[in-house]
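Trainee: my questions concern the predicted model and sequence given below.
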Amino acid sequence: MRSWPSRRIALGGDYNPEQWPREVWSHDMELMRESGVSFVTLGVFSWSWLEPAKGEYDFAWLDDVMDLLHTNDIAVDLATATATPPPWLSAAHPEILPVDHEGHTLWPGSRQAWCPSSPVYRDHALALTTQLAQRYHGHPALAMWHVSNEYACHNVPCYCDTCAAGFRGWLQRRHQSLERLNDSWGTAFWSQRYTDWQQILPPRLTTTFANPTHVLDYKRFQSDTLLDFHRSEKAILADLSPGVPVTTNFMTLAHFDHLDYHQWAAEQDVISTDHYVVNSLEHPRAELAFSGDITRGLAGGGPWMLMEHSTSAVNWQAVNPAKAPGQTLRDSLAHVARGADTLGFFQWRQSLSGSEKFHSALVPHAGPDSARFREVVELGRIAQRLGEVVGSRVESQVAILWDYQAQWAASGPAMPSTELGYPTTAHAIHRVLRDRGITADVVHPSADLTAYKVVVVPTLYLVTDEHAAAVAAAAQAGAQVLVTFFSGISDENDHVRLGGYPGAFRELLGVRVEEFFPLLDHEEVSVGAGTGRRWSEDVTAVAAEVLERYSDGPLAGRPAITRREVGSGAAWYLSTLLDDAALGALLDDVTGAAGVTPAADVPVGVEAVRRSSHDGSWLFLVNDTDREQHIAATGHDLVADRPFGPDTALAAGAVAVIRED
């Protein structure tokens, strides 16, 4: 095996040579050298080429590609190719196909058409993994194993009979007895009490709202089932290819919530993720930053891999805008700012045919004589210069708590408002902090919170007693803790905590909420000099200072924002979603009380993030505005390879990475 490229920001992406005639391969190598590509992910969707019939393997072409990459000093992240079955497998075993919520079979013809619980699919996938591990474990190009691809992107949740049987087994292990399951699910409601395990089905399409805890447990089951499948492949690789790191690519995008990545992270030797700019979002650049920060949280604060992003347009949005000149570089370095030491793209060469033929690539349809490829070449040069940053860590004194299981519960059936999505508040707070040059780690409630001066708890609807106690302990130890509305409401079984909201945080905050007052889409309430939307609450300050009150609407005169001193810290409560200016003023008060300072004094629209190590520090400045900006910083800009400051203008859309004096 070879080591991962570490003297530079590794640059590369998915390579699919099986889509092209062999005479193209040598040209690929020339262009990879020209553009500074140092790694490729190989074989992700190659199962039908590697095993054209059951038990009949063809590795000759892959041998040649592996050798060619080794000759050109390119590291290989070799996929197990188990992401999508070949047609012969689903034709011989249609029982492996997934079934949707309404009972429809999802047929072959796309990708990922397999049931997560299928033992037949698992057996065939493990057989292929074994063959690959035996053949390539000692190949000098091999640097990493890539298990499957984007788990749960298309085939979860599955509601087939195989999953139903698997779900019952999972429930027996989790709850031990029907009595405990009935208690956890609250089946006294609507005559849902179960008297035999065989009576339990997946939460399929039914007459009206499904049991919320039934739905929550099914999400847990599907995530756990895929994780067990991942572990099975990883175990084969660990046995037959010891010492080679293993990863699978997460999808830490705002809209993807099928897997509990906090549980998955512990099973990865390297944390990697895919991210694509979603242009339909109100704040796509802010979502990119949030994705990087949650990925870094999954990596325990250390560097991580961006396995996939795009040079320009994707193919799966209603409208797929091309990226502006310079945006390929800007998006890439924005991820490096948040902790990425590897920049991967989908894909190397833009496909001639298939569903992703209009998805951009490092080498576009126009070929290397194109502005896009020239920008890729420039990115390769910069990645080389950024080698000194590799291994450094992002500096942060603020934690934003994020829990996929809380997200699952908060998005369950029959909630007080469908206008309040779980990510909304976390994204807003993260974005407003980002506008102030303040970096936040996005971490699970089980993370060590003692390292942070500020802990933000946004809409943490479901929370365990243990995690609630950790938040209280952080305040007691000196942190400024900001808890927002709709937090602490339920326990891990999605049972409401009685006695008044916000349940688990009521004593910490010194407030008691008797009733929610969710707002319609067009409604607003006045809070001090600002406005609140989407949500409001009837708050009583039991043992807390009232900072702001509602000044109109049904809650006029009632507390809206409170603060309570706790130990050597404080606990703040926000009961509505404030506009940006008012939210920013509140966050200024919270961070000011904690002594948190920005990485740099920057105007709104310029990101400022600092990475540091024992060798020094590097200030990343990303100008997302349409005009040049002046930032007070001095040092050497590794992007432009020239001195920066004290009065250097950062051009519109430009990035600087300043080795600080």
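Mentor: Great, that's in hand.
Trainee: hey, let's count contacts and neighbours off CA atoms from now on
Mentor: Will do.
Trainee: which residues does stretch 99-113 contact?
Mentor: Applying C-alpha atoms under 8 Å, 6 or more residues apart in numbering, the contact partners of stretch 99-113 are 83-85, 87, 90, 96-98, 115, 153-155, 157-160, 204-205.
Trainee: same thing but 7 Å
Mentor: Identification of contacts with stretch 99-113 by C-alpha atoms under 7 Å, 6 or more residues apart in numbering yields Ala83, Thr84, Leu97, Pro98, His154, Asn155, Cys158, Tyr159, Cys160, Arg204, Leu205.
Trainee: and if you look at stretch 26-41?
Mentor: Outside stretch 26-41, the residues that reach it (C-alpha under 7 Å, 6+ apart) are 5, 10-15, 72, 74-79, 376-377, 380-381.
Trainee: how many neighbours does the residue nearest to Cys160 when sequence neighbours are not counted have?
Mentor: In this structure, Cys160 finds its nearest non-sequential neighbour in Val99, 5.1 Å apart by C-alpha to C-alpha, 6 or more residues apart in numbering. Around Val99 there are 24 other residues, counting by other C-alpha atoms under 10 Å.
Trainee: A further structure is provided below for comparison with the first:
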Amino acid sequence: MISTLLSQLRHGPDGEPTTPRLAYGADYNPEQWPREVWDEDIRLMREAGVNIVSVGIFSWARIQPARDAWDFGWLDEVMDLLHTGGIGVDLATATASPPPWLSTEHPEILPVTAAGETLWPGGRQHWRPTSPVFREHALRLVRKLAERYADHPALVAWHVSNELGCHNVYDYSDDAARAFRDWLRARYTTIDTLNQAWGTAFWSQRYSDWEQILPPRLAASFPNPTQQLDFKRFSSDALKDHLRVERDLLREITPNVPVTTNFMVMGNTKGMNYADWAAEIDFVSNDHYVLPGSQDRDELSFSANLVSGISAGKPWFLMEHSTSAVNWQPVNVAKRPGDLARDSLLHVAHGADAVCYFQWRQSAAGAEKYHSAMVPHSGADSEVFRAVAELGRTLRTLAPVAGSDRETARVGIVFDWESWWASEQDSHPTDRLDYRQEALDWYSALLDLGARADIVTAQTALDRYDVVITPVLHMIPAALSKELTRYVEQGGHLVSTYFSGVVDENDHIWLGGYPGALRDLLGIRIEEFGPLLDGDTVELDLDGTATGSLWTDRITVTDPEVEVLAHYRSGTYAGRPAVTRRTVGGGSAAYVSTRLGRAGLAGLLPELLAPAGVGSELPDAARGVVELTVRRNADSRYLFLVNRTDETVPLTGLSGELLVGSAGEDGFPVLSPREVAVVSQPAT
């Protein structure tokens, strides 16, 4: 899909006939600049190899300056200029932020917090996902845009809104309350079924009428946990519904133009269940920004990998990332030489067929004026722009990769939004649990071993993987429990962790002892959790040093087929099992009862992977310091080799045609610090 988006254009940036290739570009905001700058923009885009831009994302006030006033002249000219330059347009519906006149005339569109505070205009995304007034005006704008540009030759895709839910995912207004009740009626049908699901016998919360139900607004104590969980589900669905109504209108008017919206799979952005949204759009798009910390590029790789999992291994669109520093972190550090290319190519390695930035030209005013861009404040005579142009040349070299899928790894790590939501709610054994960090630690530990892994959703066919790891899979409905059992019984190797399998889809405890839904499969029983205080740790009797933190479990082995791989050496449960594995035919089910972190997991993983025979696919010198990711089509495998370090790494023994990178005297690739090499091999 993405590799053919640009085929609608008559020619590329240098006049060559269009063929499938990687897309390259940025958000383009010409309305921020005088008309004379636009011609220079087109010239520099061609110089950089830009072939696609997103236009109109925050242009509603410019397009519709008043209720019955429209100004398309400037946008007509921009579309024409881009087409003449051989640059495709991912045209936004411009509904991300309402114009001042709309919020002034209709303040009832503004979101309301759990404490009852109105979120006023002055920033962005100041609208309620459930507001019928907002939706009426938004769809009016969408219709105008679609009818005007339906046949414009520059149009290659539609971009619905922008980062849906980034600032307005949770709205507690009266509009939201009405919509929440409608959503609950559809889910539960009867008030009695809802009462059972919500456990309203507790704290005298039983409802006798739907109108009594509210969103979980600021309360005197902890709100009902299932109410909180359902409100998270509802809020994600409300945004998904808005995506659908814009999409349906666009498909009605322009049925042959694909529709997308930009997800934000990164960091702690968790309010939107993107695994659930993916089927609503024609191709998956994502925004990602590097987060500072010890695992910053591992987090980038993890997020890109997860986007590929959401996209079922098919190519996707990197809609936004940064050329250098952002503006919204406490300290905004510029990227080092090589980081711009490495970050971009790491996304390509995990399936991105488009590499785009926020934004094309760095703003001179506004809240994001210190956010880097392809053309920085210093202009084209800058290290950033030279790196941008060099990356454009690299992406043209990688044109054969366009359209290829991610090759399935042997290890799958399950990432589940509902377990993320439920495991981090209040009134739990600890509020220190970090669902995403636990998954990232397992991923980093696998990278440290040189082993490839896919980040997948709970809906993925698990039989594709020899080993499936389910970090803190807290919420396991009965159907998923049966599927995990079937997977193991048919020869798969499952690795589970603490606080997994504890509740069902209603956030009700699986009774009889933890880990509830996995208890029989794992062959263990836990009567009581042992969360650890800040700073407390426990030692395990694994080879080398293995220290657990955050959590321990009082485990009793209940099945003779269970092998204890490690015991606690210290702590309340000293002498008790800490890591277990139950053999089931040709499969196995293991349990890790404490947070070992990246270093501790690296020591344990070889034992957990051994039954499946999974190990490194890299030359010895590259294990742990190079990330390997593979894309493939019918003819070729494309090995992306990413240097995770600031040292030079030889790849002696690695065969294939070197598409990107440099070779040593022995003819094999050599990775400079932070460099990426791409090697093509025949498909087998």
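Mentor: Done, it's in. What you see is a predicted model; the values in this text were computed from it and never measured.
Trainee: how close does the equivalent of Thr439 of structure 1 over in structure 2 sit to Gly615 of structure 2?
Mentor: Aligned counterpart of Thr439 of structure 1 in structure 2: Arg452 (TM-score structural alignment). Per C-alpha to C-alpha, to the nearest Å, Arg452 of structure 2 is found 9 Å from Gly615 of structure 2.
Trainee: which one's more surrounded, those two?
Mentor: Legend: neighbour count by other C-alpha under 10 Å for Arg452 of structure 2 and Gly615, higher for Arg452 (22 against 17).
Trainee: so how far is Phe640 of structure 2 from that one?
Mentor: In terms of C-alpha to C-alpha, Arg452 of structure 2 sits 12 Å off from Phe640 of structure 2.
Trainee: just give me the match in structure 2 for Ser487 of structure 1.
Mentor: When structure 2 is aligned by TM-score structural alignment, the residue opposite Ser487 of structure 1 is Ser500.
Trainee: go on, Gln192 of structure 1?
Mentor: Using TM-score structural alignment, the equivalent of Gln192 of structure 1 in structure 2 is Gln205.
Trainee: before we move on, what about His359 of structure 1?
Mentor: With TM-score structural alignment as the criterion, His359 of structure 1 matches His371.
Trainee: ok, how many other residues are close to that match?
Mentor: His371 of structure 2, neighbours per other C-alpha under 10 Å, totals 20.
Trainee: which SS class is it?
Mentor: coil (DSSP: H, G, I helix; E, B strand; the rest coil).
Trainee: I'd assumed Val326 was in contact with it.
Mentor: Yes. If you go by C-alpha atoms under 7 Å, His371 of structure 2 and Val326 touch, sitting 4.4 Å apart.
Trainee: please enumerate the helices of the stretch 451-600 of structure 2.
Mentor: When secondary structure is read from DSSP state H, counting those that start in this stretch, the stretch 451-600 of structure 2 shows helices at 478-489, 519-522, 597-609.
Trainee: now the first one on structure 1. Mean distance?
Mentor: Going back to what we said before, that points to helix 478-489 of structure 2. Here helix 478-489 of structure 2, set against structure 1 after superposition, deviates by a mean of 1.3 Å using mean C-alpha distance after the TM-score superposition for structure 1.
Trainee: what does the second one give?
Mentor: Mean deviation of helix 519-522 of structure 2 relative to structure 1 after superposition (mean C-alpha distance after the TM-score superposition for structure 1): 0.8 Å.
Trainee: the longest one now?
Mentor: Taken over the aligned residues, the distance from helix 597-609 of structure 2 to structure 1 averages 2.5 Å (mean C-alpha distance after the TM-score superposition for structure 1).
Trainee: so the helix or strand following that helix matches what in structure 1?
Mentor: Where DSSP states H and E defines the elements, the next helix or strand beyond helix 597-609 of structure 2 is strand 626-632. Under TM-score structural alignment, strand 626-632 of structure 2 corresponds to residues 606-612 of structure 1.
Trainee: got the contact list for the matching stretch?
Mentor: Contacts of stretch 606-612 of structure 1 (C-alpha under 7 Å, 6+ apart): 337, 392-395, 434-435, 437, 439, 599-600, 617-625.
Trainee: change it to 6 Å
Mentor: If you take C-alpha atoms under 6 Å, 6 or more residues apart in numbering as the criterion, stretch 606-612 of structure 1 is touched by 392-395, 437, 599, 617-624.
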